[in-house]
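Trainee: sharing a sequence plus its predicted fold:
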Amino acid sequence: MRKNENCENGKYAYICTNKINIRKLNSDLKNKGNLCRFVFFFFFFFFKLKSRTIILYYINKTIMFSKKNYN
């Protein structure tokens, strides 16, 4: 994410010392919010998918192990 030139602290757009255009700030915050939401959902689904595959993998391993023991 690009830093806001009007702010001394580039990390947070709302910690500003200079006078800035409120409309610009709102649009920047909205865009950052959407991006953060997208990234959050992406990582959430990614880890959910990853954990599910790992769980299925271990279930398959345990089933194979139990079958071997029975035979």
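Mentor: Structure's in. What do you need?
Trainee: from here on, contacts and neighbour counts on C-alpha atoms
Mentor: OK.
Trainee: and residue 25, how many neighbours?
Mentor: Neighbours of residue 25 under the rule other Cα atoms under 10 Å: 15.
Trainee: next, name the residue at the spatial heart of this protein.
Mentor: Centroid-nearest residue in the chain, with Cα atoms, centre = their mean: residue 40, separated by 2.5 Å.
Trainee: any idea how far the host helix or strand of that residue is from the chain center?
Mentor: According to DSSP states H and E, residue 40 maps onto helix 22-70. Computed by Cα atoms, centre = their mean, to the nearest Å, the chain-centroid distance of helix 22-70 equals 9 Å.
Trainee: below is an additional structure, to be compared with the one above:
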Amino acid sequence: MSAICKRVHLHKTCLNIHILPLFLNILKFSNYIYYLHRFTLTRKLHGLQGILTIILFFPESISA
């Protein structure tokens, strides 16, 4: 192998070993963040719904 070929080959392996998994990890992480955000958002909405339900249906228990 010539020096240039070696360098290109090394660069490709470096890319495959380091850059690709990093990219995949970033994708996984952003997906995780997205789902976590969606989950917490729905939980917050459910929490608000619960609070509103309590206020609407049991107003005397709150004022007491």
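Mentor: Received it, and whenever you're ready, just let me know what you need. As the structure is a computational prediction, the values presented were derived from the model and not from experiment.
Trainee: related to what we said a few turns ago, structure 2: which residue goes with the residue nearest to the centre of structure 1?
Mentor: Matched across to structure 2, residue 40 of structure 1 falls on residue 26, judged by TM-score structural alignment.
Trainee: distance check, its match against residue 33 of structure 2.
Mentor: Note on residue 26 of structure 2: its distance to residue 33 of structure 2, by Cα to Cα, to the nearest Å, is 10 Å.
Trainee: what's the burial count for the alignment partner in structure 2 of residue 50 of structure 1?
Mentor: Aligning on TM-score structural alignment places residue 50 of structure 1 opposite residue 36 in structure 2. Residue 36 of structure 2 has 12 neighbours, counted by other Cα under 10 Å.
Trainee: residue 36 of structure 2 and residue 42 of structure 2, how far apart?
Mentor: Counting by Cα to Cα, the gap from residue 36 of structure 2 to residue 42 of structure 2 is 10 Å.
Trainee: same check, this time on residue 48 of structure 2
Mentor: Relative to residue 42 of structure 2, and taking Cα to Cα, residue 48 of structure 2 is found at 10 Å.
Trainee: next one: residue 53 of structure 2
Mentor: Distance from residue 53 of structure 2 to residue 42 of structure 2, counting by Cα to Cα: 16 Å.
Trainee: residue in structure 1 paired with residue 50 of structure 2?
Mentor: So, by TM-score structural alignment, residue 50 of structure 2 is matched to residue 64.
Trainee: again, but for residue 11 of structure 2
Mentor: When structure 1 is aligned by TM-score structural alignment, residue 11 of structure 2 is paired with residue 25.
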